[in-house]
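[1] heads up, no residue letters with this:
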């Protein structure tokens, strides 16, 4: 883990704990090495940062190349984001993602594809299953809960993140339907995490 990333993570973790009582459940379940797909729910713009706080490995994130402007480029680099040209469809992004996984890195992905306030298993996109099947990487489900309001914090509510056991998807997944069903199971596992711990899934 690059020094800049580790320092940034520790600072943000401290601030999040002081402000929101940020608590991580299951941090020990994250494999320390090897290719990994970190799959999380997505409700806010800053979710990549929150997932990075929860997971004790540097995560690579795909981001459209248009946002890599000079003022923010160093920040994106520290966070592990890499630019993807979306003009040619998803093939370029898939190749780059598989390259990172082949190098033994951890790749962050949101199976829902876009931000959603509530659980919707039908929104699962097949990308997470396709990447897992082609790379052989395990999938670690992560659920990031709602950020408590100041009033909720006074009542003792905390900002929580839950990490589940690594999932191994079959390598022989074929066709859109099989991939879609596998992705749906991953998303279902993500939303089950806080319920098992007795937390609030918001």
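    It's in. Quantities reported herein were computed from a predicted structural model and do not represent experimental measurements.

[2] Going by C-alpha atoms from here, please, whenever you check contacts or count neighbours.
    Noted.

[3] tell me the secondary structure for residue 142?
    Secondary structure assignment for residue 142 (DSSP: H, G, I helix; E, B strand; the rest coil): strand.

[4] That one and residue 176, how far apart?
    Distance of residue 142 to residue 176, computed by Cα to Cα, to the nearest Å: 24 Å.

[5] which one of the two has more residues nearby?
    residue 142 (29 against 11; other Cα atoms under 10 Å).

[6] Can you verify my assumption that that one contacts residue 166?
    No: using Cα atoms under 8 Å, residue 142 makes no contact with residue 166, being 10.0 Å away.

[7] For residue 189, which non-adjacent residue is spatially closest?
    Nearest in space to residue 189, with sequence neighbours left out and distances taken as Cα to Cα, 6 or more residues apart in numbering, is residue 141 at 6.8 Å.

[8] ok, the one you found - contacts?
    38-40, 163-167, 186-187, 189-190 (Cα atoms under 8 Å, 6 or more residues apart in numbering).

[9] Next up, a structure to set beside the first:
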């Protein structure tokens, strides 16, 4: 058993009953090939819950600072996370993300770039659109519908893959692609409130 599998069993054993996690649309994640999984971000537990409830292992970009925290810094790489420098264009993290998608794996992103303090969906950064337009990966929107309160229902909703065909045909920008992704996340949030 890998550490990732062990962590998944802990999440199922602790988080799922504690937050009464309901998972919707897991079948929308393609079983093979590159997948860009884009979710809203309302809590520090989002990467754990979104990643561990998915039908396939998910690789997340995580803020560089997490890798310097004692103990946690040693565990994070075993949870398929890799560092990203926030607030600047981190070419190494972009290359790593592209490589994950081209290897046919799942890359998880929070397009807002940071947690929402209000719970409302914020503006997405161009990074999600960059990955969407630079690869043939399927783009799957995801919504975390809170709150994270013990014994209150928490929903993780994986939406149907989004087509980038219209953005590609019009030679659209990464920002436009991100807006399309954010719109689909917004629809999932509205539908499952």
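    That came in fine, so what should we check first? From a predicted model like this one, the values you see are computed outputs, not experimental measurements.

[10] quick one: the strands in structure 2?
    Under the criterion DSSP state E, strands of structure 2 are mapped to 21-24, 35-39, 58-63, 81-84, 106-109, 138-145, 154-158.

[11] could you dump the ones you listed to CSV with distance to residue 11 of structure 2?
    Below are those laid out as CSV (distance: least, Cα to Cα, whole Å):
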stretch, distance to residue 11 of structure 2
strand 21-24, 10
strand 35-39, 18
strand 58-63, 14
strand 81-84, 16
strand 106-109, 17
strand 138-145, 16
strand 154-158, 14
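
[12] Out of the ones you listed, which gets nearest to residue 127 of structure 2?
    Minimum separation from residue 127 of structure 2 across the strands of structure 2 (Cα to Cα) falls at strand 106-109, 8.8 Å.

[13] what about that closest one, how far off from structure 1?
    With mean Cα distance after the TM-score superposition for structure 1, strand 106-109 of structure 2 departs from structure 1 by a mean of 0.7 Å once superposed.

[14] Now do that strand: distance to the chain's middle.
    5 Å (Cα atoms, centre = their mean, to the nearest Å).

[15] outside of it, which residues touch it?
    Here strand 106-109 of structure 2 makes contact (Cα under 8 Å, 6+ apart) with 34-39, 51, 56-61, 97, 100-101, 128.

[16] please redo it, this time with the cut-off set to 7 Å
    The contact list for strand 106-109 of structure 2 (Cα atoms under 7 Å, 6 or more residues apart in numbering) reads 34-39, 57-61, 97, 100-101.

[17] And the furthest pair within these?
    So, those by Cα to Cα: farthest apart are 39 and 100, at 17.6 Å.

[18] separation between the most far-flung residue of structure 2 relative to its centre and residue 176 of structure 2?
    Distance from the C-alpha centroid of structure 2 peaks at residue 170, with 26.4 Å (Cα atoms, centre = their mean). Note on residue 170 of structure 2: its distance to residue 176 of structure 2, by Cα to Cα, is 10 Å.

[19] Trace residue 183 of structure 2 over to structure 1, please.
    With TM-score structural alignment as the criterion, residue 183 of structure 2 lines up with residue 188 in structure 1.

[20] ok, so what distance separates residue 128 of structure 2 from residue 162 of structure 2?
    12 Å.

[21] with structure 1 superposed, average distance for stretch 8-16 of structure 2?
    Using mean Cα distance after the TM-score superposition for structure 1, the mean distance for stretch 8-16 of structure 2 is 1.9 Å.

[22] Please point out which parts of that stretch sit buried.
    8, 11-12, 15-16 (16 or more other Cα atoms under 10 Å).

[23] out of the residues you listed, who's nearest residue 81 of structure 2?
    Of those, the one sitting nearest to residue 81 of structure 2 (Cα to Cα) turns out to be residue 8, at 14.2 Å.

[24] got the contact list for that closest one?
    Here residue 8 of structure 2 is in contact with residue 52 (Cα under 7 Å, 6+ apart).

[25] same deal with residue 148 of structure 1?
    With Cα under 7 Å, 6+ apart, residue 148 of structure 1 has these contacts: 20, 157-159.

[26] returning to that earlier point: could you dump the contacts of strand 106-109 of structure 2 to a markdown table with neighbour count and distance to residue 116 of structure 2?
    Listed next are those as a markdown table, based on neighbours: other Cα atoms under 10 Å; distance: Cα to Cα, whole Å:
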| residue | neighbour count | distance to residue 116 of structure 2 |
| --- | --- | --- |
| 34 | 22 | 27 |
| 35 | 27 | 24 |
| 36 | 28 | 21 |
| 37 | 28 | 18 |
| 38 | 26 | 15 |
| 39 | 28 | 12 |
| 57 | 18 | 25 |
| 58 | 25 | 21 |
| 59 | 23 | 21 |
| 60 | 24 | 18 |
| 61 | 21 | 17 |
| 97 | 23 | 23 |
| 100 | 18 | 26 |
| 101 | 23 | 26 |
